[in-house]
Every structure is written in C-alpha cells, then in structure tokens.
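Colleague: everything below, folded, please.
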Amino acid sequence: MTRRTVRIAMNGVTGRMGYRQHLVRSVLALRDQGGLDLGDGTVLWPEPVLLGRSEAALREIAGRHGLDHVSTDLDAVLADPSVDIYFDAQITSAREAAVTRAIEAGKHVYTEKPTATGLRGALALARLARDRGVRHGVVQDKIFLPGLLKLKRLVDAGFFGRVLSVRGEFGYWVFEGDRRPAQRPSWNYRAEDGGGIVVDMFPHWEYVLHELFGRVTSVQALATTHIPRRWDEQGEPYAATADDAAYGIFELEGGAVAQINSSWAVRVHRDELVEFQVDGTDGSAVAGLRGCRAQHRGDTPRPVWDPDVPAGEVFRDQWQEVPGGTGHAGGFKAQWELFLRHVYADAPYRWDLLAGARGVQLAELGLRSSAEGRRVDVPELAL
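Modeller: Below is the predicted model:
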C-alpha cells in the first residue's frame, strides 16, 4: 500500500462551517480513518494548510489538532507547487476573487456555495476552470445525507408514479443577539456583505430539486426581512439589510411544482430543521436530512373532512419508515471523498462549478422575482 500526501489549502476554517463540517468532520476524519483508500494500492493522506486572516486563530486550531501548516498569505500558498487543492469556505463576498486566483495558479478547486455573488461571476469561474483544465467541485452536501438518499431511492424505484408536488419547510429561530447570542454570523443579515437567506438557501434548493425531480424551469418568490434590527458579535445593534425569510414556488421540468419556505424567523414544529413532502400518483414520502417515511397508494387511508368531530386517526402512524442510513459518516465527508477520487482516480463527478452556477442563477432570479412581483423563467445554463 502506497501513501500519497495531498496538501489542501483550506481557506475559511475559522468559521463555523469551514471548521466543523469541512476540517474536523471531513478532512481530519479521513485522517482518523487512515486516509482515503483509492482501491488501487494507493491511500490518500490529506494534509491541510490552514488559511485565513487571523494567524492567532489559525495557530490555535492547528495546535488543537496537531497540524503544522498555517498562513495568512493566499498568494504564497497558491504559489507553492506542493499544494494540489484549494478549498474555500470564506464569507461569500470574498469567494469569487480567491477561487479565481486559485484556478489561475493551476490548483484544483473545491468550494462552498454560493460560488459568486452573481451569475456572471459564477459562470466566469466555471469557464476559467474549464479553460485551465483543473478539476472543480461545489459543495452540495444535502443530497449525500441519509434522508435524501432514501428519498432518491424511492424516486429511482418509481415509488411515486408521476410526481405531482414537493413541499419543503426549512428554518429555525435565529436569536436577534441582544438577549441571547445569535447562532449565525451578523454578515448573514447584511446584503452588502453577501448575506440573505435567498443567496444562502436557494442554491441548496436548486441542487436538491435538480438531482431528485428535475431542473427548475421557473421561480416565483417573496423575500422579506421579518427581523429588521439585530445585534452583532460585539453586542452592537445594526440594521438587517438582507432577507431573513423567503417563500418560493418552483416549476420543475416534467410538470411537478415545488413550494419551499425558508426562514430564520420561525420556531420549529417538525421532526427536523428541514423536511420535504413529495406527493405522487402512486405514493408519498416525507424526508428530512436523516429520516424518511413513506405511504404507498395501497396503504393510503380515506380521511373524511368533519370539523365538528375530533380526528379519530393518528395520521403520522399511517406512514412507514424507509430503512437504511445506519453508519452514515456525514454528507460533507462523503462528498469530499468523491471529489478526491475525482482528482486522483479520475472518478466521475458532476457537482462542478457549472452546477454551482445554477444555484447562483436561481438565487439571483428568486430575488428578481421578489423585487418585480412576478414569475420568472429559469433558462438552462451552458458554458
């Protein structure tokens, strides 16, 4: 067995997502399992190079995990020929420029979404990566989680018959920051810094809908700011200039209709923070990130509307749990493994910068739909 060291520049690991999901639960988890076995006698050993603006914060993380390499100089790291891959989990407004520099330096790139603040920039990244011949991927983590993997199995098996509709509910209450600390950084609520729930979540909904049910062909959305005043990390009040809730209707290729509510100003009364209900001619299912319950046409009861009589049925008990999903190591880690196999074993990989651009496009058109108060078509993208 040959061990091959893969040096990965990881920019933005001092943030919650970059640190927890990508560094600890993905790259370091691969090291904990002894590396990634490619199946040909080679084991990839990821070696993170931690990038960011605060050297002290980076060194604290490196010391906590026994890592050796930190830097605040992006250009110096990109100039290092021993660095193969650049990963970006920075604030959205900083991402496009950094990923561009990485591609121009000849690095393979793997990045969080949205890949850019607008469609023009997102397509420019995809074209540049194609022209420079580097491998590229965009994080699309939710389709690698157990609940949606179970849902995908039902779709592929024809369980639903013709899919009629998809209804999604996402969100939770993000504290304003005055009485209790907010669970999200303050930049998420400033449009000038690339914040807003539409630019954050519509890229997720694009790939979930695209992968499971078909391409989004139109969007009609209402984006709003329910909580106009919040408090930042220093306890100072600020005006929330970005949307914190969005209510969207998406038409899909093939005729199905998806309705998805996204909100950081909603209290949770469901089993998971995000759930999707799929209804088809032959069956229905409700999936979260981990669980999935289904009801086939043959098992569907005959409810009768009678508002004067208490319900005599427990409707949740009429659904069956879809098996599987035990021992799942995490959606982020699963996609990291696929991307590394793509780079070093030439394995197929379709979640690239063009797929990321589709997410940016949907967010951009969703905001346009909200501003103009109308349904907007979503053209198919090509490079």
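Colleague: only C-alpha atoms for contact and neighbour calcs from this point on.
Modeller: OK.
Colleague: in which helix or strand would I find the residue of the chain positioned farthest from its centre?
Modeller: Centroid-distance maximum for the chain: residue 308 at 44.1 Å, with Cα atoms, centre = their mean. Counting by DSSP states H and E, no helix or strand carries residue 308.
Colleague: please give me every residue in contact with it.
Modeller: For residue 308, the contact set (Cα atoms under 8 Å, 6 or more residues apart in numbering) is empty.
Colleague: just how off-centre is whichever strand or helix holds residue 206 within its chain?
Modeller: Counting by DSSP H and E, the element that carries residue 206 is helix 197-212. From the chain centre to the centre of helix 197-212 is a distance of 7 Å (Cα atoms, centre = their mean, to the nearest Å).
Colleague: one more to line up against the first:
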Amino acid sequence: MAMHTVGIIMNGVTGRMGTRQHLIRSIVAIREQGGVLLPSGDVIMPDPILVGRNESKLQALAESNGISKWSTNLDECLENPNYQIYFDSQTTVRRAQDIRKAIASGKHIYCEKPTATSLEESLELAKLAKDRGVKNGVVQDKLFLPGLLKLKRLVDSGFFGDILSVRMEFGYWVFEGDWQVGQRPSWNYRKEDGGGIILDMFAHWRYVIDNLFGPIRSVSCLGATHIPERIDEEGKRYACTADDAAYGTFLLDDDVVVQVNSSWAVRVDRDDLLTIQVDGTNGSAVAGLRGCKVQHRVNTPMPVWNPDIENPFTFQEQWEEVPDNQEFDNGFKVQWEQFLRHVVLDEAFPWDLMEGAKGMQLAEIGIQSWEERRWIDVPDLEIKEVAANGAKNQTTTG
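Modeller: The predicted structure follows:
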C-alpha cells in the first residue's frame, strides 16, 4: 500500500460554509476515515494548510480540528511545492485574483462558485487553467444531495416519460438584524460587495438543471429587493443594494419549462428549504434535500374543482417515498474525494472552471433579463485563443 499525500492550500475556510462543509465535514472527515481508499489498496491523504487574513481565527480553527499548519501569507504557501491544490471559498469579490496567482504557481484549482464576479473573468480563469495545464474543479454540491440523486435515478430510469415541466422553490426568511440577528452575512445584500441572490443561486440552478433535465436555452427573470434596509454585524443600519429574491423561468430542449423561485424573504410552508417538482406524462416527483416522493400515472387521483364543499383529498398522503437503496455521504465530501482522485489518478471530473463559467453566464443573463424586461437566449460559451500568427481561434465548449 502506498500513501499519496496531497497538500491543499485552503483559503477562506474561516467562513461558515468553508468551516462546516469543506473543512470539518470534508477534509477533516476524510483524514479521520484514513484517507481516500483506492482500488489498488493505495490511499490518498489530504494534508491541509489553512490560509486567511485573521491570524487568531486561523489558529483556533486549526487547533480545534487537529491541523498543525496555518498561514496569513498566501504567496509563501503558493511557492511551496508540497501543496499541489489551491482551494478557495472566500467571498466572491476576492476569489478570482487569488485563483490567478495559484494557476500561475502551477497549482490545481478547486473552488466555490461563483468563480468570479463576471462571465468575462470566469472565462479568463478557465482559459488560464487550460493554458497552464492545471486540473481544475468547481463545487457543485447540490448534485450530491440524496434527494437530487434519487431524482436523477428517476430521470435515468425513464420514470417520467416525457418531462413537461419543473417547479423549484428555494429560500427562507432571513431576519433583518434589528430584533433578531440575521442568519446570513450582510455583504449578501450589497451589490458592491458581490451580493445578490441571482449571483449566488443561479450558479447552482445552472448545474442542477443542466445535469438533471438538460441545457438551458432561454431565460426570463424578474429580480426584487423586497427588504430595503437591514442591520449589519456591528449593529449599523445599511441600505440593501442587491436583490434578495428572483423569479426565473427557463426554457429547455423539447419545450420543457422550468420555473424557479429563489427568495431570502419568504416563510417556508413546504417539506424542505429546496423542493423540486417534476411533472411528466407517466409520473411526477417532488424532491427535497434528502427525500423524494413520486406519483405514477396509474396512482394519480382524480380531483374535481368544487369550492362549495370541504376538500375531500389529503394530497400529501397520495405520494410514495423513493427508497434510499444506498448510503449517502456528505455531498461536499463526496465531490472532494472525486477531485482528489482526479488529481492523483487522472479520473474524469466534469465540473471544471468552464462549468463554473456557465453558472456565471446564467446569473448575468438573469440580471440582464430583469433589467431589460425580456426573454434572452443562452448562447454556447467559447474560449477565444490567440494563435502564434495572431489570428483568433474559437473553441466551442457548449
């Protein structure tokens, strides 16, 4: 048995998502299980160093998780050949500049999304990584949720027949910060700091829709800033300049219609914070983060509209749960293991920086649709490269 030690520079993991999902529930969990076991009997063991701007936070986080290395000097870490991977979960406005440095240093890249604050910058990162020959990946965590894995199982089995429509509901009430502390950081509501639910969530909806139902061809989106003022972490009132809700309609191949409501100003009356209902000619399904229930055409009841009597149906009881049929690990951890195998064994990893750019593309189109009040088609993405003679070649990546 051989041990493949992979050094990982983890930048920005003092934030909530970085700490809980990427550090504790992924990298620390992989180390505690003895690494990633390969079919040959070899093991991949991640060796992290925590990087950030706050020395006391880094030290406390490292010590509480049994990690011996941390640093406030990113450049020094990038110069160290013992670290092969650079991971970034900083705020969006800080991400691209440090990914550029890491690519220039020859590090493999794994990062959160959005990968940048504009499509142009996201495509630039994808091109830089391609030209430098470094492996790269973008977190697509919702694909690994148990509920969505069950939904994908139904799609692949042909359960739905012809898919007609998809309805997605996401969100919850985020407190304004006056009489109750807000559960999201204040920068989420400032456009100048990279905030906004379209920029945040459309990156997710792009890979969810593309991977489950097919490529998005056209978009109509209405954004809103429902809560005009909030209180920040220091108790100061500030104006919300970014959207806190988005109401999107996406058209796919075969005229499949996908409606997605995303809001941080909605109170939840559904099974989960995210629900996805798929209706097809042969059956329907509703998936949440972990569960998924179905109703086949032969089991579909026949309700009749009659407002003059009490509703005789208990609709929620007319669905059947899809069984687990497997053990589900933490989705962030599963994708981390796949990326580590990609780096060490060169196994396929389809969720690269170009896929991340597609998420940024959808966010920009959504914002444009909102501003211009119209449908906008989604073109294939291209990386423009300059040949030795100066002529421009275009590589279509889809």
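Colleague: what about the helices in structure 1?
Modeller: Assigned by DSSP state H, the helices in structure 1 fall at 16, 28-32, 55-65, 74-78, 92-104, 119-132, 146-156, 197-212, 331-345, 353-372.
Colleague: ok so, going back, what is the corresponding segment of structure 2 for the helix holding residue 206 of structure 1?
Modeller: Mapped onto structure 2 using TM-score structural alignment, helix 197-212 of structure 1 covers residues 197-212.
Colleague: how about residues contacting the matching stretch?
Modeller: When contacts are defined by Cα under 8 Å, 6+ apart, stretch 197-212 of structure 2 is touched by residues 113-114, 140, 142-143, 151-152, 155, 188, 215-216, 223, 242-246, 262-264, 355-356, 358-360, 362-364, 366-367.
Colleague: in that stretch, what counts as buried?
Modeller: For stretch 197-212 of structure 2, the neighbour count (16 or more other Cα atoms under 10 Å) marks 197-209, 212 as buried.
Colleague: hmm, back to that, pick the most deeply packed of the helices of structure 1.
Modeller: Across the helices of structure 1, averaging neighbours per residue (mean count of other Cα atoms under 10 Å) puts helix 353-372 on top, at a mean of 24.
Colleague: superpose on structure 2 and give me the mean offset of that helix.
Modeller: For helix 353-372 of structure 1, the mean deviation from structure 2 after alignment is 0.4 Å (mean Cα distance after the TM-score superposition for structure 1).
Colleague: so what does that helix touch, helix or strand wise?
Modeller: helix 119-132, strand 136-138, helix 197-212, strand 216-224, strand 376-377 (3 or more Cα pairs under 8 Å, 6 or more residues apart in numbering; DSSP states H and E).
Colleague: wait, isn't residue 119 of structure 1 in contact with residue 365?
Modeller: No - taking contacts as Cα atoms under 8 Å, residue 119 of structure 1 lies outside contact range of residue 365: 9.5 Å.
Colleague: distance of the residue farthest from the centre of structure 1 relative to residue 316 of structure 1?
Modeller: Distance, residue 308 of structure 1 to residue 316 of structure 1, using Cα to Cα, to the nearest Å: 21 Å.
Colleague: ditto for residue 299 of structure 1
Modeller: Note on residue 299 of structure 1: its distance to residue 316 of structure 1, by Cα to Cα, is 13 Å.
Colleague: quick one: end-to-end distance for stretch 82-100 of structure 1.
Modeller: 19 Å.
Colleague: now do it: distance to the chain's middle.
Modeller: With Cα atoms, centre = their mean, you get 16 Å for stretch 82-100 of structure 1.
Colleague: and stretch 217-237 of structure 2, by the same measure?
Modeller: For stretch 217-237 of structure 2 - counting by Cα atoms, centre = their mean - the centre lies 19 Å from the chain centre.
Colleague: same thing with stretch 167-176 of structure 2?
Modeller: Worked out by Cα atoms, centre = their mean, stretch 167-176 of structure 2 lies 16 Å from the chain centre.
Colleague: neighbouring contacts of that stretch?
Modeller: Stretch 167-176 of structure 2 is contacted by residues 181-184, 227, 229-231, 258-268, 273-278 when judged by Cα under 8 Å, 6+ apart.
Colleague: before we move on, what about stretch 253-270 of structure 2?
Modeller: With Cα under 8 Å, 6+ apart, stretch 253-270 of structure 2 has contacts from 163-174, 197, 201, 214-217, 226-227, 244-252.
Colleague: taking those, please make a PyMOL selection of just the buried ones.
Modeller: Entered in PyMOL, the line below selects the buried ones among the contacts of stretch 253-270 of structure 2, by 16+ other Cα under 10 Å:
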select buried, resi 163+164+165+166+167+168+169+170+171+172+174+197+201+214+215+216+227+244+245+246+247+248+249+250+251+252
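Colleague: among the contacts of stretch 253-270 of structure 2, name the ones in strands.
Modeller: Counted as lying in strands by DSSP state E, out of the contacts of stretch 253-270 of structure 2, are 163-171, 216-217, 245-252.
Colleague: follow-up on the earlier one: how big is the offset of the helix holding residue 206 of structure 1 relative to structure 2?
Modeller: Mean for helix 197-212 of structure 1 is 0.4 Å (mean Cα distance after the TM-score superposition for structure 1).
Colleague: so residue 228 of structure 1 touches residue 241, yeah?
Modeller: Yes - applying Cα under 8 Å, one finds residue 228 of structure 1 in contact with residue 241, separated by 7.3 Å.
Colleague: neighbour count for those two, which is higher?
Modeller: Just comparing residue 228 of structure 1 and residue 241: by other Cα atoms under 10 Å the higher neighbour count belongs to residue 241, 20 against 15.
Colleague: pretty sure that one contacts residue 189?
Modeller: Yes - contact criterion Cα under 8 Å: residue 241 of structure 1 and residue 189 qualify, at 6.2 Å.
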